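Asker: Here's my sequence, what's the structure:
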Amino acid sequence: MFRVGMLGTENSHALAFAKEICFKEEYKDFRITAFYALEKAPSEAIIEKCDISGAVIVDDPLDMIDMVDCVIVTNRHGKYHESCALPFIEKGKPAFIDKPFTIDPAEARNILRTAKEKHVPITGGSGCKYSPQILELKKMVEDDAFGKIYSGVMNFPASTESEYGGLYFYASHLVEMTLAVYGMDMKAVSAFINNGHITAIAHYDKYDITMQFAASKKYISVIYSENDVDVRYLDMSGIFTTEFDHFVKMVRTGKSPLSEEELLMPVLVMNAIEKSIEQKKTVKIDR
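Answerer: This is a model prediction of the structure:
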């Protein structure tokens, strides 16, 4: 039996993951034993909605160290992710860290360095990179199915005004989808705001990809290539199931589904987007 600690339960993602644990037969070897959030009400709501018995709500994350075998960190604000996850990683406990992985590149590197030193598997970030269309496009780009790619466009909402870390709260979704499809070798970004709308151009060696952080209700990918113009809507309905299954397999096998680069790069790209908006110029990705 794997005992799970959930930290940052004020996020709706926490309830989605709790439902996976509590209501799916294939995860019967997982059990939530402890909760933590800045307020107790969200944890109490999850306990009630998922009919969880025997779990405790702690006042400090460290209070659950000996109660859990792994943790799911879902705080809305990424500024809490390092402080919540690190003590558990240092004790050898696998961790899922929700988007944004962190809001600070130094914190992200510290988590990754500690996990490597302790030989602890970690995963996390946005579940949007597991959209079926994103996974298909990723393979098509890797297989050179489009031939020469001229450019591409993808959209997902984000705002610099969010109380939960500004740009970082939602930008990770689009950034991670872009990195998943076009690769981790993004060189720089040029970002600006027009009429409250953020546009960021991701510069690769072979092409530029436009990330539209538009407050639209549908999500779409467009790829302009020598072979075709590929247009498809992006389905996000099953991403929590896929993302949680990756976490379960990681805990069971001790092998992370994501590389260090896949966890770090979204933080570096968001940091560059933020700087580009502030400085009004193209900013290189600080590797």
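Asker: hey, let's count contacts and neighbours off CA atoms from now on
Answerer: Noted.
Asker: so residue 115 is in which element?
Answerer: Secondary-structure assignment from DSSP states H and E places residue 115 in helix 105-118.
Asker: Can you list the buried residues in that helix?
Answerer: Going by neighbour count (16 or more other Cα atoms under 10 Å), the buried part of helix 105-118 is 105, 107-109, 111-112, 114-115.
Asker: One more, so I can put them side by side:
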Amino acid sequence: MPITPCPWNSEVETMKKVVILGCENSHADTFLKLIQTGNYPEIEVVGVYSDDRAAAEKLNAAFGVAVMDRYDQAVGQVDGVMVTARHGDNHLKYAAPYIPSGVPMFMDKPVTVKEAEAVAMMEAMKAAGVRVTGGSSCRHIAEVETLKAEHEAGTGGKTLGGFVRAPISLKNDYGDFYFYAEHLVDILMEIYGWHPESVTAFQKGEKITVVFHYPDYDVTGLYVDGNYTYYAARHSEEGIHGEILDVTGASPCFRLEFEAFYDLLLGGEQKVKYEDFIAPVFAMNAICRSLESGKTEKLTEYEVK
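Answerer: The predicted structure follows:
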């Protein structure tokens, strides 16, 4: 059954129709506010869906967007899909019906929880020509991009190591560790590279320390449960450059991650390789294996065919 579009932006002649699936996440609210500003006049949100129908109805009351009865209700009717579900186990499920149409997609963190689902999703997207963006909004923080550029340029000499701190939520209804873990992993991988060889992780109370082992250096990550401080630093031969990261509601990182999807809608090219896009899933799983084994764990090798 066709769905009724929202009442704003619909006067533009060539619209890009979009659905938001898994709208219980605050990111759905943030993206709808951005679209409603009128700065993205080509986008028309034609429906929202959540297993928690009350969450979708809240967005209907606030923004006038239609509530979908099924997540696959808009297949064949849209030009783009945003998956913002809190639980990564829902991401492939929500995306799968739309992948054959080849429309661009935004996939929120965590991309998936299971490694096999991550590969299956990317292989299906690659075969269908789906261009994808997403992950953690923290990748788009200006200080993260600066540290990445300094690492790649060898500013201050070669990289000797680094440190990243981010929050974690260890007990929740959305996959426990996996719900928030990708923020730290995405920051770290954006700066130092998508494919560390192995990780060593241990927990003390509300804190989890992870050492990411790259071929020529190690980078330490510190998760703190319920503490919302973000920080990143790079150690070079000549010194240390570190910054507290702004991940408040006023941070432009949310707008920038949305604009990465907007660019795909308008025909832009995918910025991250399929293999790299799902690399955080393999890091998170390796961290969990290391916490369980008490040993250093290699990241699972994989290929997107």
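Asker: helices or strands next to the helix holding residue 115 of structure 1 in the packing?
Answerer: helix 81-90, helix 260-279 (3 or more Cα pairs under 8 Å, 6 or more residues apart in numbering; DSSP states H and E).
Asker: What residues in structure 2 pair up with the next helix or strand after it?
Answerer: Per DSSP H and E, the first helix or strand lying C-terminal to helix 105-118 of structure 1 is strand 122-125. Per TM-score structural alignment, the counterpart of strand 122-125 of structure 1 in structure 2 is residues 132-135.
Asker: quick one: that stretch to structure 1 mean distance?
Answerer: Stretch 132-135 of structure 2 differs from its equivalent in structure 1 by a mean of 1.1 Å after superposition (mean Cα distance after the TM-score superposition for structure 1).
Asker: if we look at that stretch, which residues are touching it?
Answerer: Contacts with stretch 132-135 of structure 2, where a contact means Cα atoms under 8 Å, 6 or more residues apart in numbering, come from 104-111, 182, 186, 257, 260-261, 264, 270-272, 277.
Asker: Any idea how far it is from the middle of the chain?
Answerer: Put simply, stretch 132-135 of structure 2 sits 6 Å off its chain's centre (Cα atoms, centre = their mean, to the nearest Å).
Asker: can you give me the helices in the stretch 151-300 of structure 2?
Answerer: When assigned using DSSP state H, counting those that start in this stretch, the helices of the stretch 151-300 of structure 2 occupy the ranges 177-192, 253-265, 274-277, 279-293.
Asker: ok, average deviation of the third one from structure 1?
Answerer: Relative to the matching residues in structure 1, helix 274-277 of structure 2 has an average distance of 1.8 Å after the fit, by mean Cα distance after the TM-score superposition for structure 1.
Asker: go on, the first one?
Answerer: Once the two models are superposed, helix 177-192 of structure 2 sits on average 0.5 Å from its counterpart in structure 1 (mean Cα distance after the TM-score superposition for structure 1).
Asker: ok, residue 276 of structure 2 - contacts?
Answerer: By Cα under 8 Å, 6+ apart, residue 276 of structure 2 lies in contact with 194-195.
Asker: how much space between the equivalent of residue 266 of structure 2 over in structure 1 and residue 87 of structure 1?
Answerer: Counting by TM-score structural alignment, residue 266 of structure 2 corresponds to residue 252 in structure 1. Distance, residue 252 of structure 1 to residue 87 of structure 1, using Cα to Cα, to the nearest Å: 21 Å.
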